[in-house]
Structure formats: C-alpha cells, structure tokens
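**Q** Just to be clear, the model below is a prediction. Sequence and coordinates:
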Amino acid sequence: MNGIAIRPATGDELGAVAELRWDWVLENGGLPAVTREEFTKSFASWARENAVTHRCVVMVRDDEIIGMAWLAVVQRVPTPHSPARASGDLQSVYIVPEERGNGLGSLLIDAVLRLAHDRGLERVTVHSSVRAIPAYSRRGFVTSPRLLQADLADPT
C-alpha cells in the first residue's frame, strides 16, 4: 500500500473522478447516452452543485487517481431525542481494474465510514454488486429485515 493516499477529492480532480465513473459504467455493460467529454463536463458540474450532500474521497497513488467512493448524506426527520439526524449511503466505490484484489477497496470503504462517523451519521447503507458483498460484510455491513426498498427504475 506504499504511496497510497485517501483524501477528499478537490475541484480540480472532478474530471478524473468522472473518468472513473465512465469506466465503471462501461465495465458493467452500460451504454453511454452522451460523449465522454459531455459526461465529464456535466459530472464535474453536478459534483460541484451537490458538494454539500455528496462527498467524494479519492485514492491516489503517485499523483494518479486510482479509486473513488462517495458518501451521500440525507437529513432525517428530527425526533424529540435527536433534533439533528442524518444517515448516509455509500455510493460508486470503484478501483481501477489493475489495482483490484489488494484490499484497496476496503481502505476506501473505511475512509467513507470514518467520514460518516465524524459527521455523526446514524447509519450508512450501500447497494452492492454481488461480487462486492464480501468486502462490505468484512467492513461491518449487515443485512437488515427492516431496511426495504422499492426499485422504481422499471415501473412495470
């Protein structure tokens, strides 16, 4: 793990982060609806506009971004016991293919969990690929019979 740093992404790095997101979509069989250049520009703009609720951490080796992970923060309805509540969702964890299998994904997950803990979040959820479930399980994620979801992507 020599030469590896994990830190918040800077505004100047959002283009490189967009490139990772583009690669992730292609690896998973996605077909882009826009050009790579259009996506990079719109992604960087989106990241700047949503910086309060979506925090990106990057993994850097020798000034090259080789991984990313996002923490999406959602404010929760206050209770009499806790007037300021929030939870998080771990999103878009990605390591470039040539760096996989060395525990780097776990380092990114840990970094996001520390960020969530430092922000006082109640919980962090993740929507995982089947392949990544063991990595999340090793980091303390468990299934919950009370956390349900409705998939709205296909309304049929």
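**A** Yep, that arrived.

**Q** From now on I want contacts and neighbour counts done on CA atoms only, so please keep to that.
**A** OK.

**Q** List the buried residues of the longest strand seen in the chain.
**A** With secondary structure taken from DSSP state E, the chain has its longest strand at strand 64-76. Along strand 64-76, these residues count as buried under the neighbour rule (16 or more other Cα atoms under 10 Å): 65, 66, 67, 68, 69, 70, 71, 72, 73.

**Q** Test my guess that the first one contacts residue 94.
**A** Yep, that's residue 65 we're talking about. No. Residue 65 is not in contact with residue 94 according to Cα atoms under 8 Å; the separation is 10.7 Å.

**Q** thinking again about what came up before, contacts for the longest strand of the chain next, please.
**A** Strand 64-76 is contacted from outside by 16-17, 20, 53-60, 84-96, 99, 108-109, 112, 116, using Cα atoms under 8 Å, 6 or more residues apart in numbering.

**Q** In helices, which of the residues you listed fall?
**A** 16, 17, 20, 108, 109, 112, 116 (DSSP state H).

**Q** how about the residues you listed in TSV, adding neighbour count and distance to residue 138?
**A** TSV is the format used below for those (neighbours: other Cα atoms under 10 Å; distance: Cα to Cα, whole Å):
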residue	neighbour count	distance to residue 138
16	19	28
17	27	26
20	22	24
108	23	13
109	22	10
112	29	14
116	23	17
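
**Q** another one to put next to it:
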Amino acid sequence: MDPVTVRPAELRWRWILEGDDAAPAAMDREAFVRHFVAWAGQHASSHRCMVLVRGAEVIGMAWPAVVHRVPTPHAPDRSSGDLQCVYVVPEARDAGLGGLLITETLARAEELGLERVTVHSSNRAVPAYARLGFESSPLLQAHVARTTPYP
C-alpha cells in the first residue's frame, strides 16, 4: 500500500513554522497530524477543505467554515461563511494561485447559498481579498479573545 500524507495538516504545520512570531508548537508534527485528522473528521459538516493542486502536489489550502444562522420569516434556512486558513506555499505565491483558490472557494460558498463570507486576513493578503470583492464593513464587528499566543 502506498504511504498516505494528509496534505492539509502538513501545510498547516508548515504555515505555523513559517511565521516569525509564532509561539512554540504545543505538540510535535506527528501528534499534530493525528489531532488534525481527527479534528477534520469531527468538523466535516462545517469545515470543507479546498486544496490547490499542481500535478500531484498540494500547494495551497483554504478552509471555508459554514455557520448556520438564526432563521427569519423571509429566509428560514440561512448560513454564512468564514474563510479560514488560506495558505499557498511560498514558492507558488505571487502567481495568482491564491486568487484562484479563493475564487473557487467563493464559488463553492455561492453554491451553498451563503449570505456572506468573512475572512481574518494577514496584512500581506488584504489587497488580494480586495481584488476579489472583499471589503471592510463598519457593521461587521469582532471581539478578539486573547486566549492563545497565536491567532
């Protein structure tokens, strides 16, 4: 049997290690992969992983999270989305691939009928999101809890 690699977990690990201000990891890579696989299975109904693949290699990922919203008389079945963990490996950046990944993820969100999709962006990625139609809103507020050393 061929060895199996859980690519999203590998990319998530690489993303954390890439950050200059990242806190030390709470577990080693193998433990994280096991944890991540279990987490992805438990959250498959709310988090749908999208991957960017070149040849046989996964070079990017995005995790749209679907949140069910309180029904209204006009819209009894409502949902919104939060675009999480968008990552493209450094050697594939600045070629429009992140934009392609986000565009395809937004198309999936539209298929799901999501009312809106939000994202917590890095400073570097703000222009990319703006090019794809994301905009700041004074009506969308966030309370950021400071419970972990890394966002």
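**A** Thanks, I have it. This is a predicted model, so every value here is computed, not measured.

**Q** quick one on the thing from earlier: what's the longest strand of structure 1 aligned against in structure 2?
**A** With TM-score structural alignment applied, strand 64-76 of structure 1 matches the range 57-69 in structure 2.

**Q** Residue 58 of structure 1 and residue 92 of structure 1, how far apart?
**A** For residue 58 of structure 1, the distance to residue 92 of structure 1 equals 11 Å [Cα to Cα, to the nearest Å].

**Q** Show me which of those two is the more surrounded one.
**A** Remark: of residue 58 of structure 1 and residue 92, residue 58 carries more neighbours, 27 against 18, as counted by other Cα atoms under 10 Å.

**Q** Just give the nearest non-adjacent residue to that one, would you?
**A** For residue 58 of structure 1, ignoring the flanking residues on the chain, the nearest one in space by Cα to Cα, 6 or more residues apart in numbering is residue 68 at 4.3 Å.

**Q** and residue 142 of structure 1, which of the three is it?
**A** Following DSSP: H, G, I helix; E, B strand; the rest coil, the label given to residue 142 of structure 1 is coil.

**Q** Straight-line length of stretch 117-137 of structure 2, end to end?
**A** Terminal-residue distance, stretch 117-137 of structure 2 (Cα to Cα): 12 Å.

**Q** what about the most far-flung residue of structure 1 relative to its centre, distance to residue 87 of structure 1?
**A** Most distant residue from the mean C-alpha position of structure 1: residue 80, 31.1 Å away (Cα atoms, centre = their mean). For residue 80 of structure 1, the distance to residue 87 of structure 1 equals 17 Å [Cα to Cα].

**Q** what do we get in structure 1 for residue 47 of structure 2?
**A** In structure 1, residue 47 of structure 2 lands on residue 54 (TM-score structural alignment).

**Q** Quick check: that match vs residue 70 of structure 1, distance?
**A** 6 Å.

**Q** Residue 115 of structure 1 pairs with which position in structure 2?
**A** Aligned partner of residue 115 of structure 1 by TM-score structural alignment: residue 108.

**Q** what's the distance between whatever residue of structure 1 lines up with residue 31 of structure 2 and residue 129 of structure 1?
**A** Matched to structure 1 by TM-score structural alignment, residue 31 of structure 2 sits across from residue 38. Computed as Cα to Cα, the residue 38 of structure 1 to residue 129 of structure 1 distance reads 27 Å.

**Q** just to revisit the earlier point, might one say that the match of residue 47 of structure 2 is in contact with residue 8?
**A** No. Using Cα under 8 Å, residue 54 of structure 1 makes no contact with residue 8, being 11.1 Å away.
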